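Chemist: Give me the fold of what follows.
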Amino acid sequence: MIAYALTLLLALAAGPLAAQEQPSAAAPAQPPAGATLLDTIKQAAAKAERLLPEAQEVLAAAQQKLARPDIDAAALDALRVELDALRQKLLEERKQLAEQMARVQAQLAVLGEAPKDGAAEPPDIAAQRQALEAVSSRLKAVDGKLGLMVVEADQLTAQAAARLRAQFFSDIFAPARSVLNPLLWREGLETLPLLGQRLVVLLNGWQRNDTMGGTRLTAVAALFVGAFVLLVLLWRRWRWPMEHSAALTDMHRLWRAIKVALLALLLMLALLVLVSVIMRGFGLPSPRIAALFDALATAAMFTVVVAAMARGIFRPRAAHMRLVNIDDAGARRAYRTAALIAFLAGADIVAGALSEILFLPVAFTVAWGAAFVLAQAALILRLVFVVRKATPLEDEGQATRRFFFIFARYLVHPVLLVVLAAVLALLPGYIALGHFIITQLIVTAVLVAALYLVHHLADELVRAALNARTVTGRFLRQGLLLQERTVSRLGVAFSTIVDIAIVLVGIPLVLLQWAVNWTDLRIWAQQVFFGFKVGNITIEPAAILLAIGVLIAGIVLARLLVMWLDRRVLARTEMDSGIRHSITAVARYAGFVAAFLVALSVAGFNLTSLAIFGGALGIGIGFGLQTIVNNFVSGLILLAERPIKVGDWIRTSGGEGVVRKIKVRSTEIETFDRCSVIIPNSALISEPVSNWYHASRMGRIRLTVGVSYDADPDEVRDILLACAKEHPRAVAYPEPYVLFTGFGDSSLDFELRVYIDDAGLLSSVASDLRFAIFRRLKEAGIEIPFPQRDVNVRQLPPELLDHVAKEADSGAE
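Modeler: All right, here's what the predicted structure looks like:
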């Protein structure tokens, strides 16, 4: 495996250089300067025709390979890769032909239909039409052949996938002896001496081929021992946790758990690469030795990394760093069990490799597989019950401390069912099936745990980065002037993107463990991402995602332009705020519409077909969208005619308040009680609306004042006018005036009418005038009367008369 990785790295490094040195055979030939469009189209047709024999050869070879009954899984997988590459090449060629066909059809549309009834046509037009029709027929013929080859490639790919599935199920459902049969275990034990003999022969053969007198084997062994000692020393250094402190956050705990596994992985990679380089320096090992080394390297890496991750999760010696809520004793037992599961999984990798390398009998593989399933099932059950029966932590920070892997409690029963299925598969002799189930369960659990840790670490990193005390948080709030709600939304967006990325990475990794290979994933991804058909409609998610990105970029750009227009241009014109809002709203909607149209074009939507969409939209409006369209048109009328503007004080049947926003569908009014009222725009157009700020902000106050009949009306008038003129909000023109409105039951009634410069201050100015009028009338000795009534009692009850008489007598005495 390590040798393969080094070879792959060298190939990737040399790939770009080779690509620069060799011209691309798939690149279309450039037409000579002066060539016409028709010549270019003919060259494209010729290029597609040259592809047909090559594709036919690949398809014929694939058919011959599939006809062989002894073809193995590796050959089938390679065949699927070859067919998929051919399919992509054919589809790309068809796409280029479609572009050329569109050009031909456009030219034919300009020429129009051919004359009928024997009508003459200019010779040059007739020749051009004939040439275009010939090229069109040629393109259609080539495109049809390419389409047939695409269908044939898909059919052959499906056949190869079916053969792979059949082989897979044949292997895992291959019957053997039951685990209850003693012969299974006896035959397996009898192969152990053979295993030792052949392993000794393999190592002796490698030593005999050592021209350095055994130095190579000694050096490799010494290197292994030294590296192991170094690993132990570094592990003892890394495993010590951070000291308990109040500053220890969930992010630190998560990072330490992942850090230990990452450091173990990097150390093992460095160690194995070093050993591989030294082995190659002493001479290339035999293929069997290289395969054994790869198996040992894979097993060691899996064991060390999984054990390190388990230690980071359970932290048997550091309860304050523990990610699960179990006590110290439960953490120690859980960690040791998980490490033993990882060790057995690594041993299974080595055992499988030895079985192939040493050509051991099937009895060894069957016996080892059965023993492995039973041992791992027992360890998994022990791990589940240890975690479930462990006592929760009891410390002072538990109330504010966050624990992870809470979801695992809901997976206990499914895991137990899977383990039971693996064990039951051994009873009828399906050893390979039980081995497959238990192995994939372990690997899937490791992947899910790793992805879960990365998910929560990403959340904590985003939360920490957007904190107001960090550099990033201060830049967003102070540098970009973002509000707290916007920063919070950014955090949600980043976390969502990370989660989506984890899902897109995690799902393929999990599927790879359960009868799915990289070829399947690549084919599915290409078909899903680059286009698939639903009926006669081709859906291209890549184009849709690109269109969404263009739409988002267009909306952001439109908002930035509107912001620039409002703050840098309109703000300097001292224009009314309502007019500014109307201009910015129209500019914003125009930018949104432009971004939407560009996104549709990028997605491949033909804008000329908007007429069909418009017809369908008209039918929808007639049936159910007329109210929405009515509000939309009313919003445009409000922005154009401006009967109301942002900041106006209006009164409608829906409420009274100040206009805050005029949107496309509705208008938002904020009442004086700080309540937002949403009114449809059609109501503001079709119903009466009172607007105090429509023509100007000036308003009028009407105050009613009653004084005693003993007062001088002229003096009262002068006092009222003086109070009005002294107020700073009263305007000189129209000047205030007083009306003598009538003779009341107990007062002379006057009405003061005052014009002020801002109608929004009517209530406060009226209150100020009432205070001033009351104070001035009191200083002038003018009484403000209140209603008086005379009550005449015609007859009282006798009891009440006696009571009144007694009260009167007692008062007289």
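Chemist: drop to CA atoms for contacts and neighbour counts, all remaining ones
Modeler: Fine.
Chemist: same for the longest helix anywhere in the chain, what does it pack against?
Modeler: Determined from DSSP state H, the single longest helix within the chain is helix 123-172. In terms of contacts (3 or more Cα pairs under 8 Å, 6 or more residues apart in numbering; DSSP states H and E), helix 123-172 is packed against helix 37-67, helix 73-111, helix 431-465.
Chemist: Here is the second sequence; please produce its structure so I can put it next to the first one:
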Amino acid sequence: MSLLFSRCCAALLAIFILLPTLAQGANADAPASASSAADAKAPEVTIAELRANFSKIPVTADNNDDLRQLLSQTNVIAAQVDEYLKLHTAPLADMNARLGELGAAPTAPGTTEDPDITRQRASLTKERNALDADVRLARLLAIDAEQRGNDLVAQRRKLFQAQLTARAPSPFGGQFWLNLGDAWPDDIWRLRELAQEWGEGASVAMRADNRPAVLLSCLAAVLMALLCNWLAEWGLVRMAARFLPAGRLRRSLLVIAIVGTNVLLVGLAAQWLHSVLDSRGALGPQVRKVAQSIVAAAIFVAFVIGLGRALLSIRRPSWRLPPMSNAVARSLASYPWLIALVGVVVWTPSQVNAVVDASFAAVLATHVVTALVLTALVTIIVFRLAPGHAHAQAPAPSPSPAPAPTPVAQGPDGAPPEAAEASASRPIWVGLLLGVVMVVVVAIWVLVAVGYVAMASFLAMQLAWGGIVAAAFYVLFKFADDLFSAVVSSTSNFGQRLQRTLGLQPQTLDQAAVVLSGLSRIILFFYMIVALAAPLGSGPDEVFRRGGQFGTGFKIGEFVLEPGAIFSALGVAFAGFVALRVLKQWLALRYLPSTALAPGMQSSITRLLGYVGGILVVAISLSALGIGVNKIAWVASALSVGIGFGLQAIVQNFISGLILLAERPVKVGDWVVLGTTEGDVRRINVRATEIQLGDRSTLIVPNSEFITKSVRNMTLSNAEGRVLIRLPMPLSTDAKKVRALMLAACNKHTEVLPTPAPSLTLEGVEGGALIFQAIAFVSSPRVAGGVRSDLLFEILDALREENLPLSVPTMVVATEARPSVATPSENPLAPLPS
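Modeler: Next up is the predicted model:
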């Protein structure tokens, strides 16, 4: 179930990112799509054909559209060359290997070889030489194509800068309107030609043989775009509530699913209707280009409206992603439609101008309209999002008595919706961002007024494009957080499985979820910056292509850091540590318990393997990153100076820990005495050893203390503990009777070992008393203290019952002689003698 859920998440994310590419797919002619299928079966092109096609591409162009077309053709040839190199590099290597196996032809006089080998060598050499020549030409062509592409990009950049910095007559002056009036007749004539072609296409579509198919296609496209879209959204909401696990993930996933479904259905409907009209001959050359722009506009409208409705979530406040109140959401309900409408109004004239080759005055007027309309829309949205206006949208409190409390709607995770908990305050960066937007709007108005209408139009379109990109990536940021929180965290089903199988701690999984979410946010933020720098209407393929330009890496000193190498190193490190964890679990739970090794030795072997394996995984990860062993040696030599001065103690303790794990003079589970410290060795770490004392506290001792100082290991060779009891008795005591009582008490205790048997000796006479010493052995030094206490209780009771008192130490008290009658000086209050 979790695997299916993960695949569904990945599929929906891919739909959300890749479906807008249909907008650019609509820009291709329908016959081109048919020819692509035929090209798949066409024979492989040769290097000569690719070189001929490349030589036909012009080096320069006069306008941006031509430069874009030339760049696209160059990129196609470059991709074909790369594919050719991928297909023929491996066969060339195989031929070289086979020739190496055959060896060189014998040159010594009088030596011969098998004619078959000679013919085989000659044939392979001929094929190898031909293939090697083609591969060399392909590499040269790849370099030429890359250089041509860079030149075309530079030309586009210069042309773009020239267009932006070009100053035209101000719309507030008379020259602007005079130029527009002079060009108006020619533009009207061009538009009439387009309208005439459009009317002819409508007549062709309404012919008797085409009318049923065209009308049914129009009806089916409308139903697919409206009714099917509504049914799909209704079904997605029901499926999300029923099948997806409770939590925040279902909210962000539902937004992605709704937007992807809207774009998919509307794009299919528009593209289908376009293909039907084109196949029926209803689209002329100019109308076909306009129709392609309409298809792209329909997809753009579906994306903007679907994204806006999903984010506002008017009917499902508990599923709303942004922390927005219901009043603000309802006030913005019509804005997704308005944004889409304004986008179409702004986009369509520029496309028509390109199709009919409108005059320069008409293009300038389009720039002015674009800048003013988009800035007006942005200004309205900014003022709508202002805190004062949001409070004004909220209903005023009623003076009537408060009604009975109603149950609060529960969110998808069983908690109150975030929208209801959204406070009136907002982060300061939101206010700063809105202030920057208004500054840009004012700058656009100033540019329009002074005549820099191209730059003003560009800034306005980039401002609108930035808002759409920010909204889309906001959903992706939320989805990344929710995905890793729901899959990797300790509260998820998959996280609990990892805890059971790999023995991971819940804190480790929660930290991994936060780290993975942060990495995904960094990657998304990188592509968001690339998308913001892309022009309005760019699809995901354009964004990924621009992002791929940074995939060659960047240089830091002499080290080249490549994104692919970073991901490879992270993947190697993750896989290596997971494999190391599994191996340690297998050793600790399956293999080592089946051996005759002591538990302490098993723990030491597992820990030492973890240290060595961790070092190997780090070394392999650095190699995958591009840092070789020689570079690691240089780093180690550079760090040796710091180790020599400031890290001596750490290195000493580390080496001492390795010695403890290897020689095992002290191992886990031993009872040691180090100075005045006595306790169990619980863990031997890299730097220090943990000793658990009798009061259950833990003492952390540096490992060097066990190597450089005397340590008493109570259980190194013998795990048994010893109980020693010394009692003083009077000289008149019956020694044999005392011996019998003390031995009986020792033999009676269950913790005392029968072998070796308890013993009692008469040590001698000290201070006028007999000294009896009893020695008993127990299973471990850890229980010796408790057994000694129990034996003392038993022995003292037995001696008391037999009236055998213990010897009392002789105490000598010195007293000072005092006179019987006090003198007056000694007792001033006594009466004087008569």
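Chemist: What distance do you get for the residue nearest to residue 315 of structure 1 when sequence neighbours are not counted to residue 242 of structure 1?
Modeler: Leaving aside its sequence neighbours, residue 315 of structure 1 sits nearest to residue 322 (Cα to Cα, 6 or more residues apart in numbering; 5.1 Å). Per Cα to Cα, to the nearest Å, residue 322 of structure 1 is found 11 Å from residue 242 of structure 1.
Chemist: who has more neighbours, these two?
Modeler: Taking other Cα atoms under 10 Å, residue 322 of structure 1 and residue 242 do not tie; residue 322 has more neighbours (26 against 13).
Chemist: these two touch, right, that one and residue 309?
Modeler: No - using Cα atoms under 8 Å, residue 322 of structure 1 makes no contact with residue 309, being 11.9 Å away.
Chemist: which residues does the residue nearest to residue 315 of structure 1 contact?
Modeler: Shown in contact with residue 322 of structure 1 (Cα atoms under 8 Å, 6 or more residues apart in numbering): 253, 312, 313, 314, 315, 316.
Chemist: And the third one, what's its match in structure 2?
Modeler: Residue-level alignment of residue 313 of structure 1 against structure 2, with TM-score structural alignment as criterion, gives residue 311.
Chemist: need the helices for the stretch 451-600 of structure 2, in chain order.
Modeler: Under the criterion DSSP state H, counting those that start in this stretch, the stretch 451-600 of structure 2 carries helices at the ranges 453-487, 493-502, 506-533, 540-548, 563-586, 599-625.
Chemist: ok, then the element right after the longest helix of structure 1?
Modeler: Sequence order places helix 182-208 as the next helix or strand after helix 123-172 of structure 1, per DSSP states H and E.
Chemist: Against which helices or strands is that next one packed?
Modeler: Partner elements for helix 182-208 of structure 1 (3+ Cα pairs under 8 Å, 6+ apart): helix 362-389.
Chemist: The closest residue to residue 306 of structure 2 other than its chain neighbours and residue 311 of structure 2: what is the separation?
Modeler: If the residues on either side of it in the chain are set aside, residue 306 of structure 2 comes closest to residue 259, at 4.9 Å by Cα to Cα, 6+ apart. Distance of residue 259 of structure 2 to residue 311 of structure 2, given as Cα to Cα: 10 Å.
Chemist: One more: residue 97 of structure 2?
Modeler: Noted for residue 97 of structure 2: a distance of 60 Å to residue 311 of structure 2, by Cα to Cα.
Chemist: And these two? Which one has more around it.
Modeler: residue 311 (25 against 12).
Chemist: quick one: the more buried one is in a strand?
Modeler: No - judged by DSSP: H, G, I helix; E, B strand; the rest coil, residue 311 of structure 2 forms no part of a strand; its state is helix.
Chemist: list the contacts for it?
Modeler: Contacts of residue 311 of structure 2 (Cα under 8 Å, 6+ apart): 255, 320, 321, 322.
Chemist: By neighbours, which of those residues wins?
Modeler: Counting by other Cα under 10 Å, top hit in the contacts of residue 311 of structure 2: residue 255 with 29 neighbours.
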